[in-house]
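Visitor: how would this look folded up:
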Amino acid sequence: MAKQIILLSLVALSCAFLAFASDPSPLQDFCVADPASSARVNGLACKKPASVGANDFSFSGLHLAGNTSNPNGSRVTPVTVAQLPGLNTLGISMVRIDYAPWGINPPHTHPRATEILTVIEGSLQVGFVTSNPENSLITKTLQKGDVFVFPVGLVHFQRNVGTKNAVAIAALSSQNPGVITIANAVFGSKPGISSDILAKAFQVEKSVVEQLQAKF
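Guide: As a prediction, the model looks like this:
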C-alpha cells in the first residue's frame, strides 16, 4: 500500500510539472494586460474588468505584407500580448512571416512556446534540430496549405525556396513566446562573448569570430 501511495504521488507530481510546461491556465474569464501597471507578476497585471472593451481583444494588420528589405529577406509581424492585451494569461499568440525570394527566417528558438506554422503562399523549406547529442536535422519542403510544428525550445528555421514572395502564419503556445536568434545571441551579445571562447567553441581562427562579431 505504501508503495502504491508513493507511485501515485510521483505520477501526480509528474502531471503537475507537465501542466506548467507552458503558460499557466487562467483562473478567470480574462485578464487584459495593463502595461501601465507597476505590479511585478509573471506576465502582466490585469486591467479592471469595467474598463475592458472589444479593442482589447482585437488586432488589425495581418493582411499587410511585411517589409522584407533586410539582410535576411524576411519580416515577422507578431501578435503577442504586447500587441493584443487580451492575450494576457491565455497562453497563445501568433505571427505573420513574409519572405522575399530565397529569404530566410534564420535559426532561432522560442524559449517558452511550441510553434505550428501554416504556409499561406509560396514554398518554404523548414526544419529544426534535435537536442544533444544527436543534433538531428528534421527538415521538409512545404507547399501552400501545408502545416509543420516546431517543438518548444528547439532551434528551427524557414527558407523561401521559390522565386516569388512567400507568406506563413504561425501560432505559438505562449502569450509571450520570446525569440532567441542564434547568430545575434552568440555574436551580437552586449557585452560580447570573448572571441577566445567562441573561436574554441566553433573551432575557427579568432579573426573569423571577430569579423562575425563586427557584423552584429
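Visitor: contacts, neighbours, all on C-alpha from now
Guide: Fine.
Visitor: what are the ranges of the strands in this structure?
Guide: With DSSP state E as the criterion, the chain has strands at 74-79, 93-99, 104-109, 115-121, 124-129, 137-142, 147-150, 156-160, 166-172, 180-181.
Visitor: hang on, isn't residue 93 packed against residue 173?
Guide: Yes. In this structure, residue 93 is within contact of residue 173 by C-alpha atoms under 8 Å, at 6.7 Å.
Visitor: hey, where'd the helices end up in this protein?
Guide: In order along the chain, the chain carries the following helices (DSSP state H): 2-19, 182-187, 195-202, 206-215.
Visitor: These into a markdown table, with extra columns for mean neighbour count?
Guide: Written out in a markdown table, the entries for the helices of the chain read as follows (neighbours: other C-alpha atoms under 10 Å):
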| stretch | mean neighbour count |
| --- | --- |
| helix 2-19 | 11 |
| helix 182-187 | 16 |
| helix 195-202 | 14 |
| helix 206-215 | 14 |
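Visitor: Before we compare anything, build this one as well:
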Amino acid sequence: MKGAYLLTVAILALAASIAFAYDPSPLQDFCVAIDDPKQALFVNGKFCKNPKLVKAEDFFFRGLNIPGNTNNPVGSNVTTVNVDTLPGLNTLGISFVRIDYAPYGENPPHTHPRATEILVVVEGTLYVGFVTSNQKDGSNLLFTKVLNKGDVFVFPIGLIHFQANVGKTPAVAFASLSSQNPGVITIANAVFGAKPPINPNVLAKAFRLDEKIVVKLQKQFWTSN
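Guide: Down below sits the predicted model:
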C-alpha cells in the first residue's frame, strides 16, 4: 500500500514538472549560446536593484500628456513606456505607448514579436487592422475596423497590424502591450531598409517587382516609429 502511494506521488510530481516547466519568454531578438562566462552578458531582462534602494521614482514616468512630433513621412509618433524608460516594469510583462497621428497619418504595418497589443482611441477616428498568419489555403485573412473615441481593438501577438488616421484632425491612441520589451518590426523598413541590404534579386522575386524598382526602394529613407 505504501509503495502504491509513493508511486502515485511520484507520478503526480512528474506530471506537475512537465506542466510547469517551460522556456521563459524571450526579451531580445536572439541569444547566442557561449560557454565562457567571462564573455557572457546578462540578457532577457535587467539586473535587479537592491530592494532597499528602490524608490517610488523607479515606478514613475512623466510626459504621456505631451503630444509626439508627427512631422515625419508617415505622419505618426509613438511615445514608448517600457523597461528602458520605466525600470519598475522589469519582470512585470507589460509596457505602454502613446500614439499620435497627424491628419491622414498612419502607424505603418508592423509586428510586435513578443507582445499582444490592446489599443484605445482617445481622440479622432482610426482605421485599424491585422493580418493572420498563412492559412491552409495559402491566404492571409484581414480583420479591420474603424474606431472612434472610446473604442478598443486588440492586435494578437506577432501578427502584422496597422493604424491609419482617416480624419481631417489629429488623432491620439494609447495602447498596452503584454511584454516589458515587446519589440517592433516595421515591415517596409525591415525589408527595404535592412543593413546591409537584402539582395535585390531576392526582393524582386518575392514582391514580383522589377529589380530596378527594388534598388530604388532600398535607397529611400525609411522612417521607424
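Visitor: ok so, going back, output the helices of structure 1 as TSV; include the columns distance to residue 142 of structure 1.
Guide: Conversion of the helices of structure 1 to TSV gives the following (distance: least, C-alpha to C-alpha, whole Å):
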stretch	distance to residue 142 of structure 1
helix 2-19	31
helix 182-187	23
helix 195-202	31
helix 206-215	31
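Visitor: so which of those gets nearest residue 108 of structure 1?
Guide: Distance to residue 108 of structure 1, taken as C-alpha to C-alpha, is lowest for helix 182-187 among the helices of structure 1, at 5.3 Å.
Visitor: I would like the residues contacting stretch 66-73 of structure 1, please.
Guide: Here stretch 66-73 of structure 1 makes contact (C-alpha atoms under 8 Å, 6 or more residues apart in numbering) with 74-77, 97-106.
Visitor: Can you point out the buried residues in that stretch?
Guide: Within stretch 66-73 of structure 1, the residues that count as buried by 16 or more other C-alpha atoms under 10 Å are 66, 68, 73.
Visitor: Stretch 137-148 of structure 1 too?
Guide: Neighbour-count burial for stretch 137-148 of structure 1, with 16+ other C-alpha under 10 Å as criterion, is recorded at 142-143, 148.
Visitor: Repeat that for stretch 4-15 of structure 2.
Guide: Buried residues in stretch 4-15 of structure 2, counting neighbours by 16+ other C-alpha under 10 Å, are absent.
Visitor: outside of that stretch, which residues touch it?
Guide: Under the criterion C-alpha under 8 Å, 6+ apart, not a single residue lies in contact with stretch 4-15 of structure 2.
Visitor: And stretch 119-130 of structure 1, by the same measure?
Guide: Outside of stretch 119-130 of structure 1, the residues within contact range by C-alpha under 8 Å, 6+ apart are 135-148, 150, 154-162, 164-169.
Visitor: So for residue 93 and residue 173 of structure 1, which residue has more residues nearby?
Guide: Between residue 93 of structure 1 and residue 173, counting by other C-alpha atoms under 10 Å, residue 93 is the more crowded of the two (23 against 20).
Visitor: quick one: the equivalent of the more buried one over in structure 2 and residue 89 of structure 2, what's the gap?
Guide: Aligned against structure 2 by TM-score structural alignment, residue 93 of structure 1 finds its counterpart in residue 95. Between residue 95 of structure 2 and residue 89 of structure 2 the computed distance is 7 Å (C-alpha to C-alpha, to the nearest Å).
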